[in-house]
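# sequence? don't have it. structure:
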């Protein structure tokens, strides 16, 4: 099976390159890797020590941020190199104060893995959550690089725990230590012969908790909100908007901020056209009296985290359809009650917060209107629900500290 995998991964490079003619995303995937080794060779300094962090995309990068802060503190003489698998991750994080070099991860061939590691020669490697590649892992083991999995999540039905995946499971032995999110993941690893495990939780809790320590002020939101109840709809898709637009249009009070996941002009126009009360987009704000409008659409990126700090109620998108629930921890850290769509069975943090009564899933616009109106009209209920969210964050921080303690002792 391993030989078959290597044949298929080599063939996939040719297939993806051809497919790039028909798909913009696949074109970005292949074109971004064309001069990967040439660019790496130019950027990597031969006399510098590197720590390699691999993240599939932006979500995993955010999970890595608190770990990178810890590494910078404890290993100030090292540089940090971050690799992304997806174009969305690489395009949106081309620079960051904690990162010295950004790169795509090349396809997982033996040749690529050897060439990649020969250039950067990392002293430590950290894979975030789940994006595991057997040839890279085996090459890391061959070169005796200390390799760790951070915020790992495992399920019994994953390929490497099945009969055909035995060869893949062997590559997991490359990890010096597994820092997993939950007891279930630890149990699965134990059942498969691994003992080098610590249950630490999700580093995203550390990441979002740190948001409280920075300046979250956005003057334009203060002007827009005035003293009204503000609802922030974050990372929404059309399926989400179908749940709440009617409630917005019927509202007589309150202010609303919508941050769509896709900010393509045609998507923004469609959303704007569906709203029947005074609405303004971020790109139209100049010289406008913001208090005259009741809906503000953020047709830009990078403001949602701070926007949540002004919210009284939050709706987090992605779970009304099949695209996947976006980050509920960002609003939760500001002690805000949360509403989401119904498809969240693969998101344990949402399931836990629902059981605690800090989060409410809805199936349709009628259910959305019911819970929204209750949160809007009942201040005590709103505050109590928000407090549950804040406590949920506070009680789950500390994953990074456990990782730090392990590195200091070993």
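Yep, that arrived. All values derive from a computational prediction rather than experimental measurement. Residues are numbered from 1 along each chain as shown.

# CA atoms for contacts and neighbours, from now on please.
Will do.

# tally of neighbours for residue 120?
20 (other Cα atoms under 10 Å).

# and residue 95, by the same measure?
If you count neighbours by other Cα under 10 Å, residue 95 ends up with 12.

# then the one 3 residues further on?
For residue 98, the tally of surrounding residues (other Cα under 10 Å) stands at 16.

# how near is residue 382 to residue 31?
49 Å (Cα to Cα, to the nearest Å).

# in terms of neighbours, single out the busier of these two.
Per other Cα under 10 Å, whichever of residue 382 and residue 31 has more neighbours is residue 382, with 21 against 14.

# show me where the stretch 151-300 of the chain has strands.
Assigned strands in the stretch 151-300 of the chain, in chain order: 177-180, 197-199, 230-236, 255-260, 279-281, 295-297 (criterion: DSSP state E, counting those that start in this stretch).

# next one for the comparison:
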């Protein structure tokens, strides 16, 4: 069964008798008199935007009952055991009947939708019930239906929010241009999340041993299209490093025969090869696929072919050190640890840019890591910002990736400059969480 088939199966299975399940769970709850805050997140990325608000609310108002809903199976499956929530559900489909029943069951005092969530029937029902509902970390673009001549019904949805907290001034200007005045620019709560992660990063000993003193690229949330260009570059590096090593040995007179066994003809400028390959420490690669099912992992392994690798799941027992020392590539075939792995990288490649769009670059940038990604990044403000500032580098092809990877490997001053840009950008943009919580749930 393919990835999308499995996700579709989870999507429909998760909604089978969903309202009955919610009714049973809420009925067994012994805290019906507690005030309830409902967070709705589409998937994992939106949950990470909600998370700092949940944590601050839990800290300030420990008696609040927190309900989280997800639209996607990937978000629900990954975070269904999140300990700071009292209840976690799939969101029932957006019909008038479902919306009325769900809101009756959870009885929220306050509702927070994250980023792109515009469910008409839920918003209409909340509005009729007089329950305040906020959009958090919202971001808007000119091409969205709200701003088109035919988008009247979509514009009406926006007026159902009590207030919209948006990421940038452009979003606020677009909204005000269509008559939506209850809007405040306060930034993206993800900055608070990733900044906090960097402050309390937890060590992963296997990754630390693997990296050692080497330069390391962490390729996070990769898809097959990303892996093809990354591995192609790494194979080029891996083989030229081997040839450069043999060439150096020959120049020192360590070999006096079989010289033609080294394929020098493929690398005519060997002294330049040596300068890239050995001007710094050894270069290693960590790949963290977006999908970690066995089929995808095996496809990645086939792509690596002759490059020595080790899987994270294999690093148990007494032979861990031996496996790590022999490997040039570490494949992370576990979920939920990517944000902790970035701290070990020299620079990062963020996946998705050769497909629907890039994944979260801030988890890497917060550690002061230069970031590289594919061409589909235009919808992401932080990617546009860091590209303009010189901390991020979009690439359209393998050749462009090779060029920027080699520069990041060979030029430590350039790396340091990019690193300062990324770390400074994150530090400059923290604070949205505190502002939002103070606005929607002032201290009692």
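Right, received. Where do you want to start? This structure is a prediction, so every number in the text was calculated from the model and none was measured.

# related to what we said a few turns ago, so which of the strands of the stretch 151-300 of structure 1 comes closest to residue 400 of structure 1?
In this view, these are compared for proximity to residue 400 of structure 1 by Cα to Cα, and strand 177-180 is the closest at 9.7 Å.

# which other residues reach that closest one?
Residues from elsewhere that reach strand 177-180 of structure 1, judged by Cα atoms under 8 Å, 6 or more residues apart in numbering: 147-153, 186, 196-202, 403.

# with structure 2 superposed, average distance for that strand?
Here the mean offset of strand 177-180 of structure 1 against structure 2 after fitting is 0.6 Å, by mean Cα distance after the TM-score superposition for structure 1.

# that strand corresponds to what range in structure 2?
Alignment of strand 177-180 of structure 1 against structure 2: residues 163-166, by TM-score structural alignment.

# stretch 126-144 of structure 2 maps to which residues in structure 1?
Against structure 1, stretch 126-144 of structure 2 falls on residues 140-158 (TM-score structural alignment).

# same thing with stretch 369-383 of structure 2?
By TM-score structural alignment, stretch 369-383 of structure 2 lines up with residues 336-350 in structure 1.

# what comes up buried for the matching stretch?
Within stretch 336-350 of structure 1, the residues that count as buried by 16 or more other Cα atoms under 10 Å are 336, 337, 338, 339, 340, 341, 342, 343, 344, 349, 350.

# OK, contacts around the fifth one?
For residue 340 of structure 1, the contacting residues are 315, 316, 317, 318, 319, 320, 325, 359, 360, 361, 362, taking Cα under 8 Å, 6+ apart as the criterion.

# okay if I get those as JSON lines plus distance to residue 126 of structure 1, secondary structure and neighbour count?
Output for the contacts of residue 340 of structure 1, formatted as JSON lines (distance: Cα to Cα, whole Å; DSSP: H, G, I helix; E, B strand; the rest coil; neighbours: other Cα atoms under 10 Å):
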{"residue": "315", "distance to residue 126 of structure 1": "32", "secondary structure": "strand", "neighbour count": "27"}
{"residue": "316", "distance to residue 126 of structure 1": "29", "secondary structure": "strand", "neighbour count": "25"}
{"residue": "317", "distance to residue 126 of structure 1": "29", "secondary structure": "coil", "neighbour count": "28"}
{"residue": "318", "distance to residue 126 of structure 1": "28", "secondary structure": "coil", "neighbour count": "25"}
{"residue": "319", "distance to residue 126 of structure 1": "29", "secondary structure": "coil", "neighbour count": "24"}
{"residue": "320", "distance to residue 126 of structure 1": "33", "secondary structure": "coil", "neighbour count": "26"}
{"residue": "325", "distance to residue 126 of structure 1": "25", "secondary structure": "coil", "neighbour count": "23"}
{"residue": "359", "distance to residue 126 of structure 1": "32", "secondary structure": "strand", "neighbour count": "24"}
{"residue": "360", "distance to residue 126 of structure 1": "34", "secondary structure": "strand", "neighbour count": "22"}
{"residue": "361", "distance to residue 126 of structure 1": "34", "secondary structure": "strand", "neighbour count": "21"}
{"residue": "362", "distance to residue 126 of structure 1": "37", "secondary structure": "coil", "neighbour count": "19"}
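
# show me which helix runs longest in structure 2.
What stands out as the longest helix in structure 2, according to DSSP state H, is helix 224-251.

# quick one: list the elements packing against it.
Applying 3 or more Cα pairs under 8 Å, 6 or more residues apart in numbering; DSSP states H and E, we find helix 224-251 of structure 2 packed against helix 270-278, helix 294-304, helix 398-410.

# just how off-centre is that helix within its chain?
Remark: helix 224-251 of structure 2 is offset 28 Å from the chain centroid, using Cα atoms, centre = their mean, to the nearest Å.

# what's the answer for stretch 267-274 of structure 1, then?
On Cα atoms, centre = their mean, the centre of stretch 267-274 of structure 1 falls 26 Å from the chain's centre.

# in it, what's buried?
For stretch 267-274 of structure 1, the neighbour count (16+ other Cα under 10 Å) marks 267, 268, 271, 272 as buried.

# what do you get for stretch 184-193 of structure 1?
Going by neighbour count (16+ other Cα under 10 Å), the buried part of stretch 184-193 of structure 1 is 185, 186, 187, 188, 189.

# list the contacts of the most centrally placed residue in structure 2.
The structure's structure 2 has its C-alpha centroid closest to residue 360; by Cα atoms, centre = their mean the separation is 3.1 Å. With contacts taken as Cα under 8 Å, 6+ apart, residue 360 of structure 2 has the following neighbours: 45, 350.
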